[in-house]
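# just a sequence and a predicted model for now, questions to come.
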Amino acid sequence: MERFEKYEWTIDSDHAGERIDKFLVEQFAEWSRSQIQQWIKEGHVTVNEKEVKANYKVNEEDEIVVKIPPQKDLEIEPENIPLDIVYQDQDVVVINKPRGLVVHPAPGHYSGTLVNALLYHIKDLSGINGVLRPGIVHRIDKDTSGLIMVAKNDLAHESLARQLKDHIVHRVYVALVHGNIPHDLGTVDAPIGRDPKDRKKMAVVHKNSKHAVTHFIVKERFEGYTLIECKLETGRTHQIRVHMQYIGHPLVGDPLYGPKRTLNIDGQALHAKVLGFEHPRTGEYLEFDSELPEDMDRLLEQLRTKH
């Protein structure tokens, strides 16, 4: 039996009146509008359990279901890519992901990802997210390092996904940003959606956006830079990167949101340092802490020497 990847949304007032193909393009960064229109044509998209056309305008409270058909003859191969496994039991794996490693395969990019490595190192992974994302409950960007949790079965996957949705998961990131933040702590409460001028980017926008809150504490100040600790209240795509750019302090090394000339680091200076969640089977609270990667450590030492 073919297994479809299933996604569901309930339309809120911000999206009411949008064409359904436009709404879905905003949700799936990796898929083109023409691909989404093809799914609609083939009946893989329903609104309130009925098929619609691509020009259908969604209404508030509409129930949208998308079932992405499996790619024909697509097999994601296990690859012997080294993994830093911080914790593992019968339900959950916690990985310390290096910078530069993509979390899951996407169209045109089916190898060299965390999923390929997981298939090699881990015997069982949940199947809820289909062939492209086995075990993947959440993701961190390719050029962000740090802790990510992976589900080994569907029970674990459903529990961890629910905790993420209910904002129970404790996540703390460390970031090095441009400029000196004068106050010792702050909160950025600004909605994030796809950048209307560039769909590869996210931005603080008030239409077609989602509520997003980032709390930060200043840990150390340098000449022209600030080291901060960020706690996520919500988990939007590129959230910390977008929020820090929005307040005028983009991340060092950020290829999308930062200045071109920056310190010598390959990708943004952002590390998912702390991850805490309730164990899906026992209910016990587990928390993990990881060291900063070597390149971030080296940058900080250089800045301290200059200070």
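Structure received.
# hey, let's count contacts and neighbours off CA atoms from now on
Will do.
# can you pull out the helices in the stretch 151-300 of the chain?
According to DSSP state H, counting those that start in this stretch, the stretch 151-300 of the chain carries its helices in the segments 154-165, 239-246, 294-306.
# which residues are contacting stretch 245-264?
Contacts with stretch 245-264, where a contact means C-alpha atoms under 8 Å, 6 or more residues apart in numbering, come from 175-179, 181, 201, 204, 241-242, 244, 265-270, 299.
# restricted to buried residues, select those in ChimeraX.
Those of the contacts of stretch 245-264 that count as buried under 16 or more other C-alpha atoms under 10 Å are selected in ChimeraX with:
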select :175,176,177,178,179,181,201,204,241,242,244,267,268,269,270,299
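# comparison target, given below:
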Amino acid sequence: MVAFGEPWPEFNDGIYYCDRLRASDAGKTLIEFYSRKYENSAPLHGWLQRIHNKQITIDGCVVTDSDTILRESAELVYHRLPWKEPDAPYVLEILYEDNDVIALNKPSGLQVLPGGLFQQRTVLTQLQRHACNLNTLGCQEPHPVPVHRLGRGTSGILLCAKTKFAKSRLAAYFADGTSIVGVCRKNDPLLKATRNIKKLYRALASGIITEDEVVIDQPIGLVKYPGVANGLYVASPSGKPALSKLVVLERNMLSNSTLVQVEIHSGRPHQIRIHLSFIGHPLIGDPLYSFNGQPKCSGHEFVDQSYAQDGGYKRPENPVPGDCGYHLHAHRVAFTHPVTNEVVEITAPLPSILQTLEESKGNEGL
């Protein structure tokens, strides 16, 4: 196994957020600008605290007067103070690599891109550190980037591009679920459909799914949800089309669970979690989605409205999408190589809990 990763420092470096004022913002006070534009980041008192803490500059000068009048084209910079991010794994296994593409085996608990409390403890950070350390990747760019996302609690194959061309081609594959894969192998479920990329997941669903195969085409849309600034993805009749094909691999009457293989024909956020929940079989251990593709909690009464040392909201008490605990693994991927046009197949080893009884017995003999 080829792997890389550096241990996380105790604290990150903080973040600098820059705004160039538009004409429509001219004449506003400093506190009006921040408390209205970034109300999801902190309450009014939190922004006052940040200003008084000398965390905001205008054109390079620290400003502590919250009633300072802003002028057009002024440059505002807010410095979010360094903080200790939640624990996260840091070692990444390389499943495939060439001059254009690198595929990683992402562990559960590691976020792909910066967001929320995780700004440094991400796949992107480790990937770019790795590229800089080697400095001999043999590609056009020194900083490879993921071309899609996996939920923080989801493990398995994460495709990353090492050139701008590969990134654009792979991103197009993910966006277009109807392109031709180029090769179809008889009786291989991964290569039956005509698309440039196919993904098979393993998941552990609650309850006993009686049908051997299920097609789920429930649309997925956004709703307002406390603690999630841009809203939460849920099953919604007015949402965007989403298609998942589920095959039952094994039923366990004793644990009242079903091991399933899921092929997704669209890449909506949290699609598998939502679709399994929608048909009444949410993933075992999923802290967020319950039944009908909806969250377990809703309503602002679940939000802790107090603010932290840096003035921002504390973590909401209700579950949020990044919470872990469920069992979902991106097991197999087949895609048309962005440069050679050859079909590349990648398999990520299965966690023991997502193996069938036969697979488990086979591994015991290794």
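Thanks, I have it. What you are looking at is a predicted structure, and each value in this text was computed from that prediction instead of being measured.
# burial measure for the residue lying closest to residue 15 of the second structure once chain neighbours are set aside, as a count.
Nearest residue to residue 15 of the second structure, sequence neighbours excluded (C-alpha to C-alpha, 6 or more residues apart in numbering): residue 80, at 5.1 Å. By other C-alpha atoms under 10 Å, the residues close to residue 80 of the second structure number 17.
# sorry, back to before: from the contacts of stretch 245-264 of the first structure, which land in strands?
Those of those mapping onto strands are 175-178, 204, 270, per DSSP state E.
# now do the same contact list for residue 214 of the second structure.
245-247.
# residue 148 of the first structure falls within a helix, correct?
No: Residue 148 of the first structure: not assigned to a helix; according to DSSP: H, G, I helix; E, B strand; the rest coil it is strand.
# what does residue 283 of the second structure align to in the first structure?
Alignment note (TM-score structural alignment): residue 283 of the second structure maps to residue 251 of the first structure.
# got it, and residue 62 of the second structure?
Per TM-score structural alignment, residue 62 of the second structure is not aligned with anything.
# if we can go back for a sec, just the ones in strands among the contacts of stretch 245-264 of the first structure now: which is nearest residue 112 of the first structure?
Ranked by distance to residue 112 of the first structure (C-alpha to C-alpha), these are led by residue 270 at 21.2 Å.
# can you find the partner of the closest one in the second structure?
Per TM-score structural alignment, residue 270 of the first structure is aligned with residue 328.
# go on, residue 230 of the first structure?
In the second structure, the residue paired with residue 230 of the first structure is residue 262, using TM-score structural alignment.
# swap in residue 217 of the first structure?
Residue 217 of the first structure maps onto residue 247 in the second structure, by TM-score structural alignment.
# the closest residue to that match other than its chain neighbours and residue 125 of the second structure, how far apart?
Take residue 247 of the second structure and drop its neighbours on the chain: the residue closest to it by C-alpha to C-alpha, 6+ apart is residue 213, 4.6 Å away. Going from residue 213 of the second structure to residue 125 of the second structure by C-alpha to C-alpha, to the nearest Å gives 39 Å.
# between these two, tell me which one has more neighbours.
A direct count of neighbours by other C-alpha under 10 Å for residue 213 of the second structure and residue 125 places residue 125 higher, at 20 against 15.
# helix/strand/coil for the more buried one?
Three-state assignment for residue 125 of the second structure (three-state DSSP): helix.
# quick one: the aligned residue in the first structure for it from residue 145 of the first structure, how far?
Under the alignment (TM-score structural alignment), residue 125 of the second structure pairs with residue 116 in the first structure. Counting by C-alpha to C-alpha, the separation of residue 116 of the first structure from residue 145 of the first structure is 17 Å.
# dump the residue contacts of the corresponding residue of the second structure for residue 87 of the first structure.
Counting by TM-score structural alignment, residue 87 of the first structure corresponds to residue 96 in the second structure. By C-alpha under 8 Å, 6+ apart, the contact set of residue 96 of the second structure is 102-104, 346.
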